[in-house]
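**Q** here's a sequence, model it:
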Amino acid sequence: MTVTTDPARETLLDAILPHVAFDGWSEAAFRAAARDAEMELREARAVAPRGAVDLASDFHRRGDRQMAEALRAERLDDMRFRNKVARALRVRLDVAGDREAVRRASALFALPVHAAEGARLIWGTADAVWEALGDPSDDINWYTKRATLSGVWTSVVLYWMGDDSVDQQATDAFIDRRIEDVMRIEKMKARVNGNPILRPFVKPFEHLGGMVRPPARMPPVDLPGHWSTGE
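**A** Okay, here's the model as predicted:
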């Protein structure tokens, strides 16, 4: 997953984080970030037209990028796949760093006006995990894997925000339980597919699912006049 970042927005993001714990991802925090970054407010508005909302989205995407970079540096080849997914989720929580910033962002994207973007960010995290783990899916499984992991990630974040156990051990155990639940579903699907009685009923749906393709990836663009929202 290739994302072009704007250095000016990165500067604003770094500047707003100390204010988020007190003011949330708000207009007051955005103005304080512009002041701390020594930017005129109108310049900051040109960089982040939606103010703190843009920076909250950038904060989430930065975590996805940091997770992918961290996973590339680890040796995961000998791990079972469920353990790879669990490790990816733990790394994603680790790079999130500031729990209060995550808590405030969760509250922001729970608002109806921002809920659609919040859903896209969660999907983006699930996509980043599967991409980092080398998911080869090119049919409907591309969507079902990300949809399932989006649900897992949402519940993990909610649990983690309230976890006061030592080194978040309770969150680690929760991740393992959630992934085990998913694996039970996969085992059930395998049993259905292997059942000679049910197989004739399942096969048409498999054929239809095989016709579904993931969205085309846009290649990196580095040309004059190119504009990207970073999504």
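
**Q** make it CA atoms for all contacts and neighbour counts henceforth
**A** Fine.

**Q** how far away from the center of its chain is the longest helix along the chain?
**A** Counting by DSSP state H, the longest helix found in the chain is helix 169-194. Put simply, helix 169-194 sits 20 Å off its chain's centre (Cα atoms, centre = their mean, to the nearest Å).

**Q** what packs against that helix?
**A** Secondary-structure packing of helix 169-194 (3 or more Cα pairs under 8 Å, 6 or more residues apart in numbering; DSSP states H and E): helix 81-96, helix 140-161, helix 199-210.

**Q** what comes up buried for that helix?
**A** Within helix 169-194, the residues that count as buried by 16 or more other Cα atoms under 10 Å are T171, D172, F174, I175, D176, R178, I179, V182, N193.

**Q** one more sequence to fold, the one below, so I can look at both together:
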Amino acid sequence: MNPCDTMLADDEAVIRALLNEVPFNGWTRTALRRALAACNRDPDDAAFLFPGGAADMIETWACLADRDMEAAALAADLAAYRTPARVRAIISLRFEQNRPHRDAIRRAIAVLALPQNAKRAATITARTVDSIWHAAGDRSADFAWYTKRALLGGVYTSTLLFWLRDTSDTDEDTIAFLDRRLNNVATIGKTRKAITDKRPKLRIPMPGFMRTWAERA
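**A** Next up is the predicted model:
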């Protein structure tokens, strides 16, 4: 079940309180009990919440972070910007929102890096990338949907890891890193378009797995 669809208002409050406890107790039941107490709820409810443990807590928090990011992007009114500038602004907003929670995010990444959580980590990243594109106004449903999300997934992940080490006051080093990565993606996009434009002349077949995706889109 998708936690983004089942998160209740009460759970949202608990997750926000939990972020303040994670730096001291990790993504644990102890931290969850303290978060519940901070929300004036029975700490014993921790036994019934997030049956998947730390991974469930982290995925629910990621859903909340995606929602916060999309709301901030809407409030920022980025319609006047071109799509690449919107994507840049939206990722910047996400880092700004999460600046107080760097340690909780570091601990979340450590949990998701465990082999048993690999699929969950991929799902969380894919959902965040979708949220970024959605907030940027992208509604593509063709083959470009897959390529753009795959490229942005790499950009977002590498920039997130850089951001966790960034000691600048307003993430300026991270934004400079993000700009470089986005420029690299733009170059790749131009190269891909040039190859695609020449495909009929060169008679280059589309790889099987790409053809399957394109047919599904």
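
**Q** make a markdown table from the buried residues of helix 169-194 of the first structure and add distance to A128 of the first structure to it.
**A** Formatted as a markdown table, the buried residues of helix 169-194 of the first structure follow (distance: Cα to Cα, whole Å):
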| residue | distance to A128 of the first structure |
| --- | --- |
| T171 | 20 |
| D172 | 20 |
| F174 | 21 |
| I175 | 17 |
| D176 | 19 |
| R178 | 19 |
| I179 | 17 |
| V182 | 18 |
| N193 | 29 |
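
**Q** residue farthest from the centroid of the first structure?
**A** I197 (39.4 Å; Cα atoms, centre = their mean).

**Q** helix/strand/coil for that residue?
**A** At I197 of the first structure the chain is in coil, as set by DSSP: H, G, I helix; E, B strand; the rest coil.

**Q** ok, now how distant is it from R191 of the first structure?
**A** 11 Å (Cα to Cα, to the nearest Å).

**Q** again, but for V182 of the first structure
**A** Taking Cα to Cα, one finds V182 of the first structure at 14 Å from R191 of the first structure.

**Q** what does E131 of the first structure give?
**A** Here the distance between E131 of the first structure and R191 of the first structure works out to 27 Å (Cα to Cα).

**Q** okay, which residue is most central for the second structure?
**A** By Cα atoms, centre = their mean, the second structure has its centre lying nearest to T128, at 3.0 Å.

**Q** count of residues packed around the nearest residue to it once chain neighbours are set aside?
**A** Leaving aside its chain neighbours, T128 of the second structure sits nearest to D66 (6.0 Å; criterion: Cα to Cα, 6 or more residues apart in numbering). When counting by other Cα atoms under 10 Å, one arrives at 22 neighbours for D66 of the second structure.

**Q** just the element for D66 of the second structure, please.
**A** helix 54-76 (DSSP states H and E).

**Q** perfect, that will be all.
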